[in-house]
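Peer 1: can't give you the sequence, but here's the structure:
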């Protein structure tokens, strides 16, 4: 776990992965994306119950992809860079536990896409988010054109992407781009409390819920409902299902594995 641009912390079922390039506003270059990918592997091996992703320093969550590195890419090189970014975002989206993006500052371009790949987004009052690629002569390339639409709707997503608009935390909250806005100096504590609450929930049920919700973006309603039925019934007989229902009947708090 010796990465130059990513730090890793695991305690009591909660893993925090921090993009650690504050001198470059935590911009994502190839080594950082590869380190993120390896850190996600490590988090999965540690039996993570809740995963937090954030950025180092007080200025940026992730200010985007590394533009200096991208500027002279050929089409083929750009395709390889896009695949690498998509692989990391997809790993976050499909991680077997809930992922919280603690957006502590600028989240532009690839940084906004990193937040979009998470399950939950909590913003500092200082946060500013946006898919700003249009002013670079490109479009979002790591999932922004797809995930943003699903989160905030077609009309708003088009406006944000077409104009490259940067939105502050309060507007992001109003748009549904983030779920909570908290004081900057309270962000870590707030996210930690949320992660602790998630870590106490039944892991198999949380994973099943996450997978079922994700399937709603890939399936039509009929297929999605069938998927939900299979996921729901498949949880019966698990230790957590028996404990949860027994605790309810006995009027006590459950103690999940």
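Peer 2: Alright, I've got the coordinates. Here the structure is a predicted model, which means the values were calculated and not measured. Numbering: from 1, shown residues only.
Peer 1: for the rest of this, base every contact and every neighbour count on C-alpha atoms.
Peer 2: Noted.
Peer 1: secondary structure element for residue 190?
Peer 2: helix 187-199 (DSSP states H and E).
Peer 1: right, and the helix or strand after that helix?
Peer 2: Heading C-terminal from helix 187-199 (DSSP H and E), you reach helix 203-215.
Peer 1: re the thing from before, who are the packing partners of the helix holding residue 190?
Peer 2: Applying 3 or more Cα pairs under 8 Å, 6 or more residues apart in numbering; DSSP states H and E, we find helix 187-199 packed against strand 14-19, strand 50-55, strand 99-103, strand 120-124.
Peer 1: what's the first helix or strand after the third one?
Peer 2: Proceeding C-terminally, strand 99-103 gives way to strand 106-108 as the next helix or strand, assigned by DSSP H and E.
Peer 1: downstream of that following strand, the next helix or strand is which one?
Peer 2: Defined by DSSP H and E, the subsequent element after strand 106-108 is helix 110-117.
Peer 1: now do the longest helix seen in the chain and helix 110-117, the angle between them.
Peer 2: Longest helix in the chain by number of residues (criterion: DSSP state H): helix 75-93. With axes from the mean of the first three to the mean of the last three Cα atoms, to 10 degrees as the basis, helix 75-93 and helix 110-117 are set at 40 degrees to each other.
Peer 1: how far out from the middle of the chain is helix 75-93?
Peer 2: 15 Å (Cα atoms, centre = their mean, to the nearest Å).
Peer 1: which parts of that helix are buried?
Peer 2: Using 16 or more other Cα atoms under 10 Å as the test for burial, helix 75-93 gives 81, 84, 85, 86, 87, 88, 89, 90, 91, 92, 93.
Peer 1: kindly report the same for stretch 12-24.
Peer 2: 13, 14, 15, 16, 17, 18, 19, 20, 21, 22.
Peer 1: who's in contact with the second one?
Peer 2: With contact taken as Cα atoms under 8 Å, 6 or more residues apart in numbering, residue 14 is in contact with 48, 49, 50, 51, 52, 195, 196, 199.
Peer 1: ok, the first one next?
Peer 2: Taking Cα under 8 Å, 6+ apart as the criterion, residue 13 is in contact with 46, 47, 48, 49, 50, 199.
Peer 1: hold the first one in mind and look at this next one:
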């Protein structure tokens, strides 16, 4: 249930969403200023009454949680750890009340060349959030812009606080989204609104995001995280094996034709009949009791 160590002081970090810690070790994801212990860009803990929810809080407050390479590498490692943890059934990713993530780290990208981006597959590792087999929930307060909006959309469910703002403002920087912004946003809200947001850089509110289908539910700011954890607990109380199958099937609806998606659903439906949890679930229903899943 413990959290990772708190961040060490970064007194010289500019008050900007585009800022990065000047220390090379900080930029690599580890801050050792003044001999401090390694301090990450994330706070990580297990949440929920049974400790079965992985909770990840982005932690670059001076930069409005701008996504630098060190933070994203650290996020991948944490997701890998939660993926391998048999106790964890769902994962919540959140930021602060002011910002979920205000974008990618512009100063870190500013000097890159085409050759560096293409040859080094820049941003390729960011897709790890989308490939986690366990369900993920983005709990978004404040700014979710650019890379921050893309990070939220990589999650399976988005819950938003009433002050949340979503946007893809890359056009204002002379570039376009590079971590799925044009693709996931269009699938979520439709071509017209996605075009307007991408081509103008304008933001939409939490209420507009819910109306457009980008967000599942909207909550008061101080209730958001509890609501996201509660949803994650409900998910984690089900068979983790069958939940992974259900997630795969829903994702197929966005990535395949209707016919192929239906074939995927049928195949996974049949597969549940090879599990102990399917037997237990149906038996519990017939016996009018709560199922005791064993994730097998």
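Peer 2: In hand now; what should we look at? From a predicted model like this one, the values you see are computed outputs, not experimental measurements.
Peer 1: re earlier: any chance of the helices and strands packed on helix 187-199 of structure 1 in TSV, plus distance to residue 212 of structure 1?
Peer 2: Output for these, formatted as TSV (distance: least, Cα to Cα, whole Å):
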stretch	distance to residue 212 of structure 1
strand 14-19	22
strand 50-55	18
strand 99-103	15
strand 120-124	16
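Peer 1: for residue 70 of structure 1, find the nearest of those strands.
Peer 2: Taking Cα to Cα, strand 14-19 is the member of those nearest to residue 70 of structure 1, at 18.7 Å.
Peer 1: what span of structure 2 is that closest one aligned with?
Peer 2: Matched against structure 2 by TM-score structural alignment, strand 14-19 of structure 1 falls on residues 53-58.
Peer 1: same thing with stretch 59-70 of structure 1?
Peer 2: Against structure 2, stretch 59-70 of structure 1 falls on residues 98-109 (TM-score structural alignment).
Peer 1: show me what counts as buried in the matching stretch.
Peer 2: Neighbour-count burial for stretch 98-109 of structure 2 [16+ other Cα under 10 Å]: 98, 99, 100, 101, 102, 103, 104, 105, 106.
Peer 1: I'd like to know how far the second one sits from residue 61 of structure 2.
Peer 2: With distances taken as Cα to Cα, to the nearest Å, residue 99 of structure 2 is found 8 Å from residue 61 of structure 2.
Peer 1: got it, and the fifth one?
Peer 2: Relative to residue 61 of structure 2, residue 102 of structure 2 is positioned 10 Å away (criterion: Cα to Cα).
Peer 1: same list (the contacts of residue 14 of structure 1) but as JSON lines, adding neighbour count and distance to residue 175 of structure 1.
Peer 2: Formatted as JSON lines, the contacts of residue 14 of structure 1 follow (neighbours: other Cα atoms under 10 Å; distance: Cα to Cα, whole Å):
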{"residue": "48", "neighbour count": "23", "distance to residue 175 of structure 1": "30"}
{"residue": "49", "neighbour count": "27", "distance to residue 175 of structure 1": "29"}
{"residue": "50", "neighbour count": "29", "distance to residue 175 of structure 1": "25"}
{"residue": "51", "neighbour count": "27", "distance to residue 175 of structure 1": "24"}
{"residue": "52", "neighbour count": "23", "distance to residue 175 of structure 1": "22"}
{"residue": "195", "neighbour count": "22", "distance to residue 175 of structure 1": "24"}
{"residue": "196", "neighbour count": "16", "distance to residue 175 of structure 1": "27"}
{"residue": "199", "neighbour count": "21", "distance to residue 175 of structure 1": "28"}
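Peer 1: using a markdown table, lay out those residues together with distance to residue 156 of structure 1.
Peer 2: Shown next, in a markdown table, are those (distance: Cα to Cα, whole Å):
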| residue | distance to residue 156 of structure 1 |
| --- | --- |
| 48 | 34 |
| 49 | 33 |
| 50 | 30 |
| 51 | 28 |
| 52 | 27 |
| 195 | 30 |
| 196 | 33 |
| 199 | 33 |
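Peer 1: what's next to the longest helix of structure 1, contact-wise?
Peer 2: Here helix 75-93 of structure 1 has contacts from 30, 33-34, 36-37, 40, 70, 99, 113-114, 117-119, 141-143, using Cα under 8 Å, 6+ apart.
Peer 1: give the ChimeraX command for selecting the buried subset of these.
Peer 2: One line in ChimeraX is enough to select the buried ones among these; burial here means 16+ other Cα under 10 Å:
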select :30,33,34,36,37,40,99,113,114,117,118,119,141,142,143
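Peer 1: the aligned partner of residue 239 of structure 2 in structure 1 and residue 185 of structure 1: what is the separation?
Peer 2: With TM-score structural alignment defining the correspondence, residue 239 of structure 2 maps onto residue 202 in structure 1. Note on residue 202 of structure 1: its distance to residue 185 of structure 1, by Cα to Cα, is 30 Å.
Peer 1: so those two - more neighbours on which side?
Peer 2: residue 202 (19 against 12; other Cα atoms under 10 Å).
Peer 1: quick one: the counterpart of residue 214 of structure 1 in structure 2 from residue 243 of structure 2, how far?
Peer 2: Per TM-score structural alignment, the equivalent position to residue 214 of structure 1 in structure 2 is residue 251. According to Cα to Cα, residue 251 of structure 2 and residue 243 of structure 2 sit 12 Å apart.
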